[in-house]
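Peer 1: predicted coordinates and the sequence they were generated for:
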Amino acid sequence: MKTNRLPRSRMLTLFVFLLVTVSARAEKPNVIVIIADDLGYGDLSCYGAKSLTTPNIDRLSDEGLRFTSGYCSASTCTPTRYSLLTGTYAFRGDRTGIAPPNAPAIIKPGTETVASLLQRAGYATAVIGKWHLGLGGENGPDWNGDLKPGPLEIGFDTCFLLPTTNDRVPQVYVHDHRVPNLDPADPLWVGNKRPSPEHPTGISHRSTLKMDWSHGHNSTIHNGISRIGFYTGGHAARFRDEDLADKWIEKSVEFMEQHKAEPFFLFFAAHDIHVPRMPHERFQGKTSLGFRGDAIIELDWCVGELMKTLDRLKLAENTLVVFCSDNGPVLDDGYKDEAIEKIGNHRAAGPYSGGKYSIYEGGTRTPLITRWKGRIQPGVSDELVCTIDLAASLSALAEQPLPDDACLDSFNVLGALLGERDAKGRDHLVQQDNGSSGTYGFRAGPWKLHRYDKKKARNIVVETELTNTKVPRFQLFNLNDDPAETKDVIQDHPKVADRLKQQLAEIIEQGHSRP
């Protein structure tokens, strides 16, 4: 009986080819960055929460590295997302404050981003979820036409987006350059003025709302919830708030399945737990914290579904997962969803003061976890790392050099993110609130300098959101002794304060800080 055997030389060649292929694949792990929205340091059970449990995120922590000094660079969403993707502090950019519904693309085509760096290294790249970085040219989005420039012009191969943020109009998806399911006979219009006196709003039709507003979110009504801004038309394209998380998972699973045989980068941008908090019905009432707590449980479910997919596709040991948040927590952010009334003993910012909109630690020190099974040894790290460092760190992972004029404030802290022995994080970090308001936090070692050019601070206490509190222009705190930033010691340490003032000013003025 004859058997078909390859010649020994052919077998050797095939073996070498397979060895090289496997080696090359192993050097390019998949990367999934999961960014939560408004999730605080104390909102997860692996970070000490007792009022709810987050078993799937806890599993990430148990199997990976949990950072106690993990930061985003800003305490609001648009500037943090800008900084994460570009590796540059948002205060250096134009129009980087919270983007309005009709904002043009904030990150311009040709800008180096995490996505473009990994795309050049051979990765398939996708962003799925909340965008909130503008779409279209200088005149803003053409909602009924091609929505570009956008993610596809800065390194993403594909996208499936919530274009702004869900408390702002419109409630439609964007797939690549178009709004899917849009009926030409019912064009979508988005504006900042009431289109007609008869247009229903959260003021004129307040009694019809299924979730009442507390401040500012009282314009166009969709799905029983009033929003910021106005829009008409596009009814066939509109989504239901309760279905957002399911859609993000559906599209993410599709992407991972399509690219399981090649390295991929997935930027999973959850909308949970941003307002309006309207989780799917199967999560409603599952916690004692109201819809805010229920949305955290929904976020945890999303993480679990992504991890299940990696396990099913046998990719868990070749995937670096980074879990983070875009800023700290806020309770009442415009809707009456009982977040304050049901807070109980839960402390969303953990031991820290402040939250969203604030440069106190609660505004920017957030959960940050990395997992790469078989590569990262499980544990806890006190190294100082920030989401702005993902650009330089992931480019190093993919062996892509950074141009001198790109990613101006991103540090290569890959060793710290992977938990390598003796690897260090960054030695300082600038924190900001929103846009370029002249409000900065500057951490260097145990010291934290506050700088308020307008001498006003927001959201010092997250549970009550004290806003526009008068403060001195500069304050100094020792985080080792006073992590909650309750005692200003600037009078006791004038030389430390002067040194930090000068260093912060130089970083702002010189236009870059990357080594």
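Peer 2: Sure thing, it's come through.
Peer 1: going forward, measure contacts between C-alpha atoms and count neighbours the same way
Peer 2: OK.
Peer 1: the longest helix in this structure is where?
Peer 2: Across the chain, the helix with the greatest residue count (assigned by DSSP state H) is helix 290-312.
Peer 1: now do that helix: everything it contacts.
Peer 2: For helix 290-312, contacts defined as Cα atoms under 8 Å, 6 or more residues apart in numbering pick out 34, 36, 43, 52-57, 245, 249, 252-253, 256, 270, 272-273, 277-280, 283-287, 316, 337-339, 342.
Peer 1: and if we set it to 7 Å?
Peer 2: The contact list for helix 290-312 (Cα atoms under 7 Å, 6 or more residues apart in numbering) reads 54, 56-57, 245, 249, 253, 272-273, 277-279, 283-287, 316, 337-339, 342.
Peer 1: any idea how far that helix is from the chain center?
Peer 2: A distance of 15 Å separates the centroid of the chain from that of helix 290-312, by Cα atoms, centre = their mean, to the nearest Å.
Peer 1: quick one on the thing from earlier: I'd like to know which of the contacts of helix 290-312 are buried.
Peer 2: With burial judged by 16 or more other Cα atoms under 10 Å, the buried subset of the contacts of helix 290-312 is 54, 56-57, 245, 249, 253, 272-273, 277-279, 283-284, 286-287, 316, 337, 339, 342.
Peer 1: quick revisit: which of the residues in the longest helix of the chain are buried?
Peer 2: For helix 290-312, by 16+ other Cα under 10 Å, it's 290-307, 309-310.
Peer 1: over to stretch 396-412?
Peer 2: Per 16+ other Cα under 10 Å, stretch 396-412 contains these buried residues: 396-398, 402, 406-412.
Peer 1: quick one: end-to-end distance for that stretch.
Peer 2: With Cα to Cα, to the nearest Å as the measure, stretch 396-412 spans 7 Å from end to end.
Peer 1: what comes into contact with it?
Peer 2: Stretch 396-412 is contacted from outside by 28, 86-89, 112, 117-118, 121, 388-389, 391-393, 395, 426, 512-514, using Cα under 7 Å, 6+ apart.
Peer 1: ok, second structure coming up, stack it against the first:
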Amino acid sequence: MKSIPFILPLVTVPLSLVHAEKREKAEMPQSPNVIFIYADDIGYGDLSCNGAKTICTPHVERLAAEGVRFTNAHSAAATSTPARYAMLTGEYAWRRKGTGIADGDAGMIIRPERYTLADMFHEAGYVTGAIGKWHLGLGDQTGTQDWNGQLKPCLSDIGFDYSYIMAATGDRVPCVFVENGRVVNLSPDDPIYVSYKKNFPGEPTGKNNPELLVMQPSHGHNQSIVNGISRIGFMKGGKSALWKDDQIADELTHKAVSFIEEHKNQPFFLYFATQDAHVPRVPNERFAGKSGMGPRGDVLLQFDWSVGEVMATLKRLGLDKNTIVILSSDNGPVVDDGYKDNAVELLGEHKPGGPFRGGKYSSYEAGTRVPCILRWAGRVKPAVTDALVCQIDWMASFASLLGIDLPEGAAPDSEDCLDAWLGKDTQGRSYLVEQNAQNNLSIITGEWKYIEPGEGQPFNKNVGIETGNSPYPQLYNLYKDLGEKENVAEKYPKQVKKLSRQLEKIKDNRVGLPLE
């Protein structure tokens, strides 16, 4: 039994007693399978279902045509690690130290005692799987992992029955797959060594050996070289275990398909987190050069292919009508995120963030307003909705769907928005807190968005994105000014004061209080 790390004094209830009757219901044959397809750095405007004219993503379009497409869906943060933490725990990441963008040798950020989304599905009688990008740490403490043995804790300690993951993310070492806590294809004669402090003697780096590179970094990303691409962090050994960048999408999609096939006769929950469109972008030869927008556009086509493979598998196995498929992204888009891959030069008229301001790392809407689709054939009518929804609510909402009572202390910021996710409620959340890369917060409620004053540069020159950081309060009317062009804080000081006070209440954990 897991104990819950409380924010307030609470009582731990034995899960076996709380959920016994609920599990019996969930284990019935009609329990829907659930698949989360979680894109990486794909923006609202990167998919043709959201109006993109310069890219065609037909499989995602079909998914949208058959489900609910959300125009006001958000990740909980504008960067990867905190967004994923919040989604899997139902807790805003800014409430916890150590939930910022993780290095490749980070210890397990979601600790074993934490009750997770996977725990919830597992308790409901589901087989649970995680395939793809992880970026939430492995092992007990940062920098102490034994990459050549069993990594503990790992995903099996937080509710996943099966996992096949990238150790961190594509631009960070170690560049290996980890299956159920062990590095895949590792030879004992060539052990792996990882450091985020200093290089290993004699190992080339992108900074010192640019002649060895097939892709030049634009900023950072100039340490250990793997497959001709320099990464963040230092690594030595493990040659037989290294992934091939142009095969990552194929490998992960194949594993996702295999998981579905192996568990077709029992309820399953699959968290399928793709590498696309994160850097370094190395599309498979099937997609290279096909988009006309360079590697970034090509991996958008590759992502669409992955979606198509999952959906074709469901149909082939007769599972497409009893499977809920949710597609979304961990945060907003970024064009140049550290490599010279011509993404900026070939962007043309394409707008990865759609009509929204900012992008990955930003407090502005493109930082967290992401693509989102829910398909449940025969149960959810196709629709387009502007209900305010957030990935942090998947936990409480699916608990409601499955008839599960979450343990005390679990998912403290997750709300039951099931009707909104199923297209029955057009309002969704009453308010939502967003987090940018500098942990500066903003709050949305109704027509208003308030961005608190915060530290940090207003513009990230490396990536070419407005961060939203300002020493002054910002207020935008999203009904009239979707692009957040006019800061009306001085015009509406009472609204600024009200939203500022509400945000402080939420920070103090006095959640659930009405707006004054």
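Peer 2: Perfect, I can see it now. Remember, predicted model here, so these are calculated numbers, not experimental data.
Peer 1: can you show me the helices along structure 2?
Peer 2: All helices of structure 2, identified by DSSP H, fall at 15-18, 20-26, 58-65, 80-89, 117-123, 248-262, 294-316, 394-402, 418-421, 493-507.
Peer 1: including distance to residue 363 of structure 2, could the ones you listed go into TSV?
Peer 2: Shown next, in TSV, are those (distance: least, Cα to Cα, whole Å):
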stretch	distance to residue 363 of structure 2
helix 15-18	38
helix 20-26	39
helix 58-65	27
helix 80-89	13
helix 117-123	26
helix 248-262	30
helix 294-316	23
helix 394-402	22
helix 418-421	24
helix 493-507	15
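Peer 1: to residue 145 of structure 2, which of those helices lies closest?
Peer 2: Proximity to residue 145 of structure 2, assessed across these by Cα to Cα, is greatest for helix 80-89 (19.0 Å).
Peer 1: list the contacts of the residue nearest the centre of structure 2.
Peer 2: By Cα atoms, centre = their mean, structure 2 has its centre lying nearest to residue 330, at 2.9 Å. Residues near residue 330 of structure 2 by Cα under 7 Å, 6+ apart: 38-41, 75, 80, 83-84.
Peer 1: nearest to residue 173 of structure 2 among these?
Peer 2: Of all the contacts of residue 330 of structure 2, residue 173 of structure 2 sits closest to residue 80, with 16.2 Å by Cα to Cα.
Peer 1: trace the closest one over to structure 1, please.
Peer 2: Under the alignment by TM-score structural alignment, residue 80 of structure 2 pairs with residue 77 in structure 1.
Peer 1: against residue 431 of structure 1, how distant is residue 444 of structure 1?
Peer 2: For residue 444 of structure 1, the distance to residue 431 of structure 1 - Cα to Cα - is 11 Å.
Peer 1: for residue 336 of structure 1, same thing?
Peer 2: Residue 336 of structure 1 is 29 Å from residue 431 of structure 1, by Cα to Cα.
Peer 1: the two: which is more packed in?
Peer 2: Taking neighbours as other Cα atoms under 10 Å, residue 336 of structure 1 and residue 431 compare with residue 431 leading, 29 against 17.
Peer 1: now the match of residue 80 of structure 2. Nearest residue, chain neighbours left out?
Peer 2: Setting aside the residues directly before and after it, residue 77 of structure 1 is nearest to residue 326 in space (Cα to Cα, 6 or more residues apart in numbering), at 5.6 Å.
Peer 1: what does that neighbour align to in structure 2?
Peer 2: Structural alignment (TM-score structural alignment) places residue 326 of structure 1 against residue 330 in structure 2.
Peer 1: residue 391 of structure 1 too?
Peer 2: Using TM-score structural alignment, residue 391 of structure 1 pairs with residue 395 in structure 2.
Peer 1: that match: how many residues sit nearby?
Peer 2: Based on other Cα under 10 Å, the number of other residues close to residue 395 of structure 2 is 30.
Peer 1: residue contacts, it?
Peer 2: Contacts of residue 395 of structure 2 (Cα under 7 Å, 6+ apart): 90, 117, 414.
Peer 1: ok, residue 104 of structure 2 touching residue 168?
Peer 2: Yes: if you go by Cα atoms under 7 Å, residue 104 of structure 2 and residue 168 touch, sitting 5.0 Å apart.
Peer 1: and for these two, which residues touch both?
Peer 2: Common neighbours of residue 104 of structure 2 and residue 168, counting by Cα under 7 Å, 6+ apart, are absent.
Peer 1: returning to what we had before: what about structure 1, which of the contacts of residue 395 of structure 2 hold up?
Peer 2: For these, the contacts that are reproduced in structure 1, applying both residues aligned by TM-score structural alignment, their matches' Cα atoms under 7 Å, are 90, 117, 414.
Peer 1: tell me the one of those residues nearest residue 450 of structure 2?
Peer 2: Nearest to residue 450 of structure 2, judged by Cα to Cα, of those is residue 414 at 20.8 Å.
Peer 1: distance-wise, check the closest one relative to residue 397 of structure 2.
Peer 2: Distance, residue 414 of structure 2 to residue 397 of structure 2, using Cα to Cα: 8 Å.
Peer 1: need the contact list for the corresponding residue of structure 1 for residue 434 of structure 2.
Peer 2: Taking TM-score structural alignment, residue 434 of structure 2 has residue 431 as its aligned residue in structure 1. Going by Cα under 7 Å, 6+ apart, residue 431 of structure 1 touches 73-74, 359, 440-442.
Peer 1: among the residues you listed, which one has the most neighbours?
Peer 2: residue 74 (36 neighbours).
Peer 1: that one and residue 432 touch, don't they?
Peer 2: Yes: between residue 74 of structure 1 and residue 432 there is a contact at 4.7 Å, judged by Cα under 7 Å.
Peer 1: residue 332 of structure 2 versus residue 183 of structure 2, what's the distance?
Peer 2: For residue 183 of structure 2 relative to residue 332 of structure 2 (Cα to Cα), the value is 30 Å.
Peer 1: of the two, who's got more company?
Peer 2: The neighbour comparison of residue 183 of structure 2 against residue 332 (other Cα under 10 Å) goes to residue 332, with 34 against 25.
Peer 1: residue contacts, the more buried one?
Peer 2: Contacts for residue 332 of structure 2 (Cα under 7 Å, 6+ apart) come out as 41-43, 78, 353, 359-360, 366-370.
Peer 1: make it 8 Å
Peer 2: Residue 332 of structure 2 makes contacts with 41-44, 78-79, 353, 359-361, 366-370, as judged by Cα under 8 Å, 6+ apart.
Peer 1: highest neighbour count among those residues?
Peer 2: residue 367 (37 neighbours).
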